[in-house]
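Trainee: okay, predicted coordinates and the sequence, questions at the end:
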Amino acid sequence: MTGPLRLIVFDVDGTLVDSQGDILAAMHSAFARADHPAPPRAAILGIVGLSLDVAVARLAPDLPGEVQARLVGWYKDAYTDLRATTGVAQSSPLYPDARGTLEALHAIPETLLGVATGKSARGLEKLLDGHDLRRLFVTRQVADHHPSKPHPSMLRAALAETGVAPEHAVMVGDTSYDMDMARAAGIAGIGVGWGYHPAEALAAATAIARDFRELAAMLDEMRKAPA
């Protein structure tokens, strides 16, 4: 080992994979079953990254709690059906150069990879298995076990599981929730410019990458910086 152990935690939707087609379709299906107008596209993509119950409450604050709970279930049903119909690779394709970047990072002995996502454990497992990525991540934090982003619980758990100090960790994500979560956990945050929140919304980010190649260069520079 040539340096301290480092941890890179990735968001999933909008960061590693582009799942917006199924997210939008599933949300429209859920709202149709509730006989309620679906929110605009920007509003739906704006809540990606939040735990589903929190996301639905933001999208439909005027609906009773029991209807919001049904919307969560209907969304999950629709999303599962869409994924089963088209397959993971088509419904949630990896962004360009994502796989190569992950493989290269995984090959560095002192670097550990993790995931922090608003997905459920079952949803994350389906996605990682569909892309053969499960083997790359030593810590996987999901909505089932934590408060919704931007609460720092996911990142604190990832640090505890890996034994990595906050100053040697970084969160990579596409939303303000990811960057605010990183700041709350006391770790650096790199925003990505290809996801669901505009770059100007990522005010808490240490830096913003335009593509995976630029992200890889940023992470390499951080790795080589004095500990």
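Mentor: Everything's here; your move. Remember, predicted model here, so these are calculated numbers, not experimental data. Numbering: from 1, shown residues only.
Trainee: C-alpha from now on. contacts and neighbour counts both.
Mentor: Will do.
Trainee: tell me where this structure has strands.
Mentor: With strands called from DSSP state E, the chain shows them at 6-10, 111-116, 139-141, 169-173, 188-192, 207-209.
Trainee: longest helix anywhere in the protein?
Mentor: Longest helix in the chain by number of residues (criterion: DSSP state H): helix 65-86.
Trainee: in it, which residues are buried?
Mentor: 68-72, 74-76, 78-79, 82-83 (16 or more other Cα atoms under 10 Å).
Trainee: equivalent analysis for stretch 212-227, please.
Mentor: For stretch 212-227, a neighbour-count test (16+ other Cα under 10 Å) marks 212, 215-216, 219, 223 as buried.
Trainee: likewise for stretch 151-170?
Mentor: For stretch 151-170, a neighbour-count test (16+ other Cα under 10 Å) marks 151-159, 162, 164, 166, 168-170 as buried.
Trainee: mind listing the helices for the chain?
Mentor: Going by DSSP H, the chain shows helices at 20-33, 41-46, 52-59, 65-86, 88-91, 98-106, 121-130, 153-162, 176-185, 212-224.
Trainee: put this next to the previous one:
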Amino acid sequence: MTGLKLVIFDVDGTLVDSQGDILGAMGVAFRAEGLETPDREAVLGIVGLSLPQAMERLVTGIGAVQRTRLVEAYKGAYASLVAAGGAAASPLYPGIPELLMQLAGKDEVMLGVATGKSRRGLTRLLDAHGLQRRFVTTQVADDHPSKPHPAMLFACLDEVGVEAEQAVMIGDTSYDMDMAEAAGIRGIGVTWGYHPAEALAAATRVVDDTKTLETAIFDLLEDRT
């Protein structure tokens, strides 16, 4: 493997299992608006989208004002839950700490994040896990159109200075894989997250555990497809 390479991760459902905080914060936000809280499947189905787009999926015909109130209520509730629970509230999936350490030990491999989280939400989460310095580029919903628009990935490539063929995108949702495809980046779908494996049709590879993920990353970066 020669030349600089970039491995980009989604966060929720890929690095961390944050469904408890996501479901809890969504319940707080919807109750504050006097709305019935969507069921678990519906909420996890929108994980990965930016919050305004997520709320539009969850509430048919929602107006701009109520959408904004829901978004802000969710952000506040999520921040409180993360602050109260710390790393235990959104634990890293098994094998992720070891995988990140392995990748970080390769001089030619840079790590990045492309997430539907806000900057504040991502910072709190990375700080809770001591991962802030692991990633050389972190792209968030505050600065880009919602996934699956490829803007986040283009920003990752520009910031690190690599071409699309020198990068891989890892995620658990159809939004991640569609975003990767739109950016011309090979996508690796993981099955331990929030979308079923059959939703990851745009992925170059689909893996079930972090050991297989590690192999897939190096296979693709070395073009041994």
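Mentor: Looks like it arrived, so ask away. Quick caveat, the model's predicted, so the values are computed rather than measured.
Trainee: TM-score for the pair, please.
Mentor: Superposed pair, TM-score by TM-score structural alignment, normalised by the length of the second structure: 0.97. Supporting alignment: 225 aligned residues with a Cα RMSD of 1.3 Å.
Trainee: follow-up on the earlier one: and residue 146 of the first structure, which of the helices of the first structure is closest to it?
Mentor: helix 153-162 (6.1 Å; Cα to Cα).
Trainee: what range does that closest one cover in the second structure?
Mentor: The aligned range for helix 153-162 of the first structure in the second structure is 151-160, by TM-score structural alignment.
Trainee: just to revisit the earlier point, just the buried residues of stretch 151-170 of the first structure now: which is nearest residue 91 of the first structure?
Mentor: Relative to residue 91 of the first structure, and with distances defined as Cα to Cα, the nearest of these is residue 154, at 25.6 Å.
Trainee: for residue 44 of the second structure, give its distance to residue 195 of the second structure.
Mentor: 8 Å (Cα to Cα, to the nearest Å).
Trainee: so which of these two has more stuff around it?
Mentor: residue 195 (22 against 19; other Cα atoms under 10 Å).
Trainee: contacting residues around the aligned partner of that one in the first structure?
Mentor: Counting by TM-score structural alignment, residue 195 of the second structure corresponds to residue 197 in the first structure. Neighbour list for residue 197 of the first structure: 45-46, 174-176 [criterion: Cα atoms under 8 Å, 6 or more residues apart in numbering].
Trainee: nearest to residue 10 of the first structure, of these?
Mentor: For the contacts of residue 197 of the first structure, the nearest to residue 10 of the first structure is residue 174 (9.5 Å; Cα to Cα).
Trainee: tell me which residue of the second structure matches up with that closest one.
Mentor: By TM-score structural alignment, residue 174 of the first structure lines up with residue 172 in the second structure.
Trainee: verify the contact between that match and residue 16 for me.
Mentor: No - Residue 172 of the second structure lies out of contact with residue 16 (Cα atoms under 8 Å); the separation is 10.9 Å.
Trainee: and residue 32 of the first structure, what does it touch?
Mentor: Residues counted as contacts of residue 32 of the first structure (Cα under 8 Å, 6+ apart) are residue 38.
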